[in-house]
Structures are given as C-alpha cells and as structure tokens.
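Student: attaching a predicted model along with its sequence, questions to come.
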Amino acid sequence: MAWQQLHLQCKKDDVDLAEALLLEAGALSIALDDAGDQPLFEPLPGESPLWDDVILTALFDANTENGNADAVEALSHNVAAEVNANRVWVSGLDDKDWEREWMIHYQPIECANDLWIVPNWLTPPKPEATNIIMDPGLAFGTGYHATTRLCLDWLTEQDLTDKVVIDYGCGSGILGIAALLLGAKQVFAVDIDPQAVLATNQNAERNQVADKLQAFLPQDFDEFRIKQAIAPVDVIAANILAKPLIGLAPYFATLIAKKGKIVLAGLIESQTEAVKSAYQPYFSIDSSHAFSAQEDQHWQRLSGEFTG
C-alpha cells in the first residue's frame, strides 16, 4: 500500500482539535465527510458549515516512519481518546493517477427535450443534440445536482428565441449557457463568488457563446445595468437558496418585463410556501411547477410570470 488512511468519527466541536493532532502527526491531507444523513446547503463565500457528526479521513505516506501501518494504528487510538471519537479505523489505499481519478465520476447527462451536459474531456454521445460542454471546476452547477436539473428541464420547455435572460447565482454558468444554446440572444450572469464569474466566462468560451454572455458580481451588475440603461429582461433563472431568494423577490421585480418568466430552485419542500409568499405580490406563481426531482424527493422548483 502506498498510503494509509486514518478514519475518525467525532462531533463537529472536536473537529478542529482532531485536525490539529492529525496534521501534527504528519497527515498529508484531511477530508471531512458527513457521518449521518444531514444536508448542508450551498454556503455563502467565507462560510464553512459542518455536520453535527463528522468523519475525518487523514492521509499518510505509508513509506515514512509516521505513516506506516503500525504507526497509524497507534496514532488512531491516541487521537480517538483525545477527541472522544465515536469510532476509529485504519485502511490502506493503493496509488492512483490522482490528477485524473476524479474525472471518472462525471459522465454525460441527458436532460429533458434532448439537452445534454457533457464534461469537456468527453465526446458528446449525441452530437446532433443540444450539448452543453462543461468543466465542473470549482463553481456550483455541473448539472449533476437536482436543483440544476430542475432549472435546465424548465428552460427546455420555454420559447427562449431572442429572449434576454438573467442567470442569478450563476455558479458555473450552466443555466445561462443553456438558455443561449436554446435560442436566447443575451444572458447576464450574476454571482457573489468571483470564482463563479471566472468559471462562467470560461464555460461560455468553451461553448462558443461568450459574445452573448456577460458575467458580473452583483454590485458590478447593478452599476452596469444603470449605466447602460438595460431594459427589463424576459427571463430570470435563480438557483440559489430559500433565504436569499425570499430577500431578492422585490429586486427581481425591478429587473423583469411584464409577463416575463421566472424559475426558482434550491428549495426543499418545507420552504416552498415561504418563497411563494414572497413572490406572489409580484409574480403569479404556478404551483404546478413545484415538484421534486427524481433523484431527491426533497428538492423543489417554482416558476411563474411577472404581473407587475
């Protein structure tokens, strides 16, 4: 074995101490995973929420004094005692081509109405289809998450020909790029994360729609649309979280044209009524557009039309 892994389950309050002890003992890296089934929604930049019960996995070089099987086994008992671990175990790990290992988890995805998401290192399985070529990168929105799929499926059902679209909370830019490939003439993509703005621009180039897409941080977008006197848009897609969606309702009402369409995602079933209530003063929300993704019965989508 080229590597030894020490796995340790503890409460989130003990994670910092466990990490410090493992790094001090020579761990090359530490990964954190959910020890139960507790959802964590996409955090804001700078936030690092943790599950109540966490599994830490520390990686050691088996060819070193501190990383051989006996040393890691002894360390596991010492660290477990210090942090009151619920359980601890050690496993071996063969060497791999780690730079490419993560790529095997991504395969082309078929969405509704012949729309495909294809990782940029693979060949589209159906070249004649509408193919979004994506680099998963560091931004949210690979198409593998239920909320993204819900929005993509909705976009394929709309007549986007010559429409102007805002992709708010753009992440990787996948929704805005899909809108352009489906006929939209212009997309304004907005995200609070600079990494998302970068990823969106790169993916727009990759899909040959960069001339029709502009990506912004929120303040920059507001300055741009005021300076350029941007007219109200035809469609807003916002795949974020319930709390920011609620706060953005009156703002979105200032961005969209009469009878403009909106789609909202990033919600679980218990949040839909609060979000609907926030949007109903401005939009007619069609409850028939609220449904769960097949992959996860908790995720919901809302859509509607701006009433003014």
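Tutor: Arrived safely.
Student: from here on, just use CA atoms for contacts and neighbour counts.
Tutor: Will do.
Student: buried residues in stretch 210-230?
Tutor: Buried residues in stretch 210-230, counting neighbours by 16 or more other Cα atoms under 10 Å, are found at A210, K212, L213, Q214, A215, F216, L217, P218, F221.
Student: mind checking the end-to-end distance for it?
Tutor: 19 Å (Cα to Cα, to the nearest Å).
Student: how far out from the middle of the chain is that stretch?
Tutor: Averaging C-alpha positions (Cα atoms, centre = their mean, to the nearest Å) puts stretch 210-230 22 Å from its chain's average.
Student: contact partners of it?
Tutor: Stretch 210-230 is contacted from outside by 176-177, 180, 185-194, 197, 200-201, 204, using Cα atoms under 8 Å, 6 or more residues apart in numbering.
Student: for this protein, just list every one of the helices.
Tutor: 15-24, 69-82, 98-101, 146-156, 174-181, 194-206, 218-227, 242-253, 272-279 (DSSP state H).
Student: determine which stretch of the ones you listed is the most buried.
Tutor: helix 174-181 (a mean of 28; mean count of other Cα atoms under 10 Å).
Student: wait, what's in contact with the closest residue to P136 other than its chain neighbours?
Tutor: Excluding the flanking residues, the one nearest P136 by Cα to Cα, 6 or more residues apart in numbering is T142, at 5.2 Å. T142 makes contact with M134, D135, P136, T148, S172, I174 under the criterion Cα under 8 Å, 6+ apart.
Student: next, the one to line up against it:
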Amino acid sequence: MDWREVTIYTTTEGIGPVEAVLEDNGIEGYVLEDAADFEEFLKDTEIYWDYVDEDLVREKRAQETCLKIYLSDDEAGAKQYAALRTSLENLKARDEEHAWGRLVTETALTRQEDWEWGWKQYFKPFPVGHSFMIKPSWETVDDAQGRRILEIDPASSFGTGSHDTTQLCMCALEDNVKPGDTVLDMGTGSGILAIAAAMLGAEVRTVVDIDENCLRTAQENAEKNHVSIGRGLCGDALRDEKLAEDIGSGYSVIVANIVADVIIGMAPMFFAKTAEGGTLICSGILNERADEVRAALEKAGFEVVNHAKSDDWSAFTAKK
C-alpha cells in the first residue's frame, strides 16, 4: 500500500490545537517541524555560527511550523483526509486572533518502501523509565546500562517508545505490574506496552487493535523479545458487542494508549473488565482533556491514584 503524506501548516502556538484535531480524528503519530526550534538552536550555539550555512539559516528562518502525517492512499484514507480538512477549517474559524497560522494542507504520495525504511535512520536506542532500553531491531546496543532491552520494529504501527504517551504508560507499568498479573492491552499498535508488561513478569492474555496489521506486527515484536502477548483481537470494542464479550474480564492490569474520546466512552467497560483491586493505565490524552477523562473514570467507579504529565500529554493510573 502507498501512503499520502499530509503537511499541515501552522505556528508554534498552533501545535497544541492541531494535535488535538489529529487526536479527535484518530491520528496519533506525526512528524513535527517547529520553526522555533531552529531559532533556539541558533541561540544555544551562538559561538558556532561560523559553521552554520547562511543559506540554511535563511531557509529555516523562512520555514513555517508544520506537522506531517501519513494516511493510506485508498478510500478510507481519503475519507479520513476529508474529515481532517473539515476539522482544520472549523479550527481556523475559532482562531479569532489568527495565532495558529494558515491551517492549510499539502499532500504528496509516499511509496510503501519509503514509508517503511526512510525514517529508520532517525530511530536509535534510548532509555525509558527506570529499567527499559528501547532498541530498534536493526540497531545494536553495546552497553545496556543494566536495563532490559526491548527490541521493537513498529513497521507502520504506532509505538516506537519515543512518544510521550508511550513512555508515560511504560513508567506506570513499571510502578504497577507484578509478576503473575494478567494484562489486557487495548490499542496495542506495535505491541510495545504489552511486551513491556510481559518483560516485567505479567501474563499478557489479550491485545486488541482496530488494524489487523498492528496485531501481526505486535506478535512479531513479541517473538523478537522472547515473550508471549497472548491472543490478538481485531475490531472496535465500543461498537462490536461480540468483540467486547470476547475480550473477557478479570484483568489485573489494563493499559490503553488511545485517544481521549475512546477512553471516555470505554471507561465503564474498562471498569467491568478490571479485577477487584486491579489497575487501569491510560494515556493519549491532551492535558486540556484530562479533566474530562478523570471525570469519566471516576464516574465509572475507578479511583484515580496518579496523574502523570508531559508538556501536552497525560496518563492516568486508576484503581478499582
């Protein structure tokens, strides 16, 4: 399958609102090119200005902040792109102070081989939390610094470990998972969180995703790390009653790194599927939606025991 690269032009101030639009449209991964980052680089490296190409400086200073996403080049991707453009038009109508830039899009076709291989040069091993070292399958680690090496090849799935939401969830797993715990991973993507839970000694029984490709990728990544992540179920548990029933219940830990609206909608289901005394870990939440998510979790019956934050993202740990 080929992919449509969509570039959304905005400003530094518009990054958060555009991220919210992407989340609302079910788009979690993106590449950010923030014009302000280059100015910060010039300030931090002033003594090295003689080594910075003047043409590059002019080019970067003229560059607009943009976010790049990738949609499948098929009917489903076209529908998602149309919905995204409508959302951006609505966002622009709300921008009375014109602080969020042009909010227009440009598209280009990306071949499958470019999608799968072009970005890999930027994905290097890095530590996460207290105990993990994330390593892409094509890299080597000479010194793991006493950490568990989690090898991942996300292919076209979400979850390299570099996104704040994934790292917040991994830290929460470190703090809450005990050997023998039973785990459900909702929205597994590359399988990284299920694999982390298994490496911490949990029995991962079920992973769920709306994309069959993600389930295959997750199982392949689990094999790379010599752990089991149980059965894979495909579909939308909010709308598919049989799938919701097949997922089962009585899980010690449920981890869900998905969008805010889905977490809010699934909060009662999560509560029903969590064992007494069990834990729900959820992320993918912009901080401006955090109060809504907390309210939904508490209404469902959970006690929120921790709210971890990064710059724009949140993760909740809740107990039943």
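Tutor: Yep, it's here. The model shown is predicted, which means the values in this text are computed figures rather than measured ones.
Student: ok, back up a step: what's the closest of the helices of the first structure to E110 of the first structure?
Tutor: In terms of Cα to Cα, the element of the helices of the first structure nearest to E110 of the first structure is helix 146-156, at 9.7 Å.
Student: and that closest one, which stretch of the second structure?
Tutor: Mapped onto the second structure using TM-score structural alignment, helix 146-156 of the first structure spans residues 164-174.
Student: average offset between that stretch and the first structure?
Tutor: Once superposed with the first structure, the aligned residues differ from stretch 164-174 of the second structure by a mean of 0.7 Å; criterion: mean Cα distance after the TM-score superposition for the first structure.
Student: check contacts around the closest residue to N25 of the second structure other than its chain neighbours.
Tutor: Once flanking residues are discounted, N25 of the second structure sits nearest to L84: 6.6 Å by Cα to Cα, 6+ apart. Taking Cα under 8 Å, 6+ apart as the criterion, L84 of the second structure is in contact with V21, L22, N25.
Student: need the residues you listed in a markdown table (columns: distance to A256 of the second structure).
Tutor: Below are the contacts of L84 of the second structure laid out as a markdown table (distance: Cα to Cα, whole Å):
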| residue | distance to A256 of the second structure |
| --- | --- |
| V21 | 20 |
| L22 | 18 |
| N25 | 17 |
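Student: turn those into a markdown table, columns for distance to T140 of the second structure and neighbour count.
Tutor: Below are those laid out as a markdown table (distance: Cα to Cα, whole Å; neighbours: other Cα atoms under 10 Å):
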| residue | distance to T140 of the second structure | neighbour count |
| --- | --- | --- |
| V21 | 37 | 18 |
| L22 | 34 | 20 |
| N25 | 36 | 15 |
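Student: nearest to G265 of the second structure, of these?
Tutor: Nearest to G265 of the second structure among these is N25, at 15.1 Å by Cα to Cα.
Student: wait, the closest one sits on Q80?
Tutor: Yes. Applying Cα atoms under 8 Å as the test, N25 of the second structure and Q80 come out as touching, 7.4 Å apart.
Student: contacting residues for the counterpart of A253 of the first structure in the second structure?
Tutor: In the second structure, the residue equivalent to A253 of the first structure is F271, according to TM-score structural alignment. F271 of the second structure makes contact with A300, G301, F302, K320 under the criterion Cα under 8 Å, 6+ apart.
Student: give me the number of residues near the first one?
Tutor: When counting by other Cα atoms under 10 Å, one arrives at 18 neighbours for A300 of the second structure.
Student: mind listing what it touches?
Tutor: Counted by Cα under 8 Å, 6+ apart, A300 of the second structure has contacts A267, P268, F271.
Student: and of the residues you listed, the nearest to V293 of the second structure?
Tutor: Of all those, V293 of the second structure sits closest to A267, with 8.6 Å by Cα to Cα.
Student: hey, where'd the strands end up in the first structure?
Tutor: 3-11, 29-34, 53-61, 87-93, 109-110, 115-119, 130-134, 164-168, 186-190, 213-216, 233-239, 256-268, 283-286, 299-306 (DSSP state E).
Student: quick one, which of those gets closest to K276 of the first structure.
Tutor: If you check each of the strands of the first structure against K276 of the first structure by Cα to Cα, strand 283-286 wins as the nearest, at 6.7 Å.
Student: and I281 of the second structure, what does it touch?
Tutor: Applying Cα under 8 Å, 6+ apart, the residues near I281 of the second structure are C169, A172, L173, V253, I254, V255, A256, A315, F316, T317, A318.
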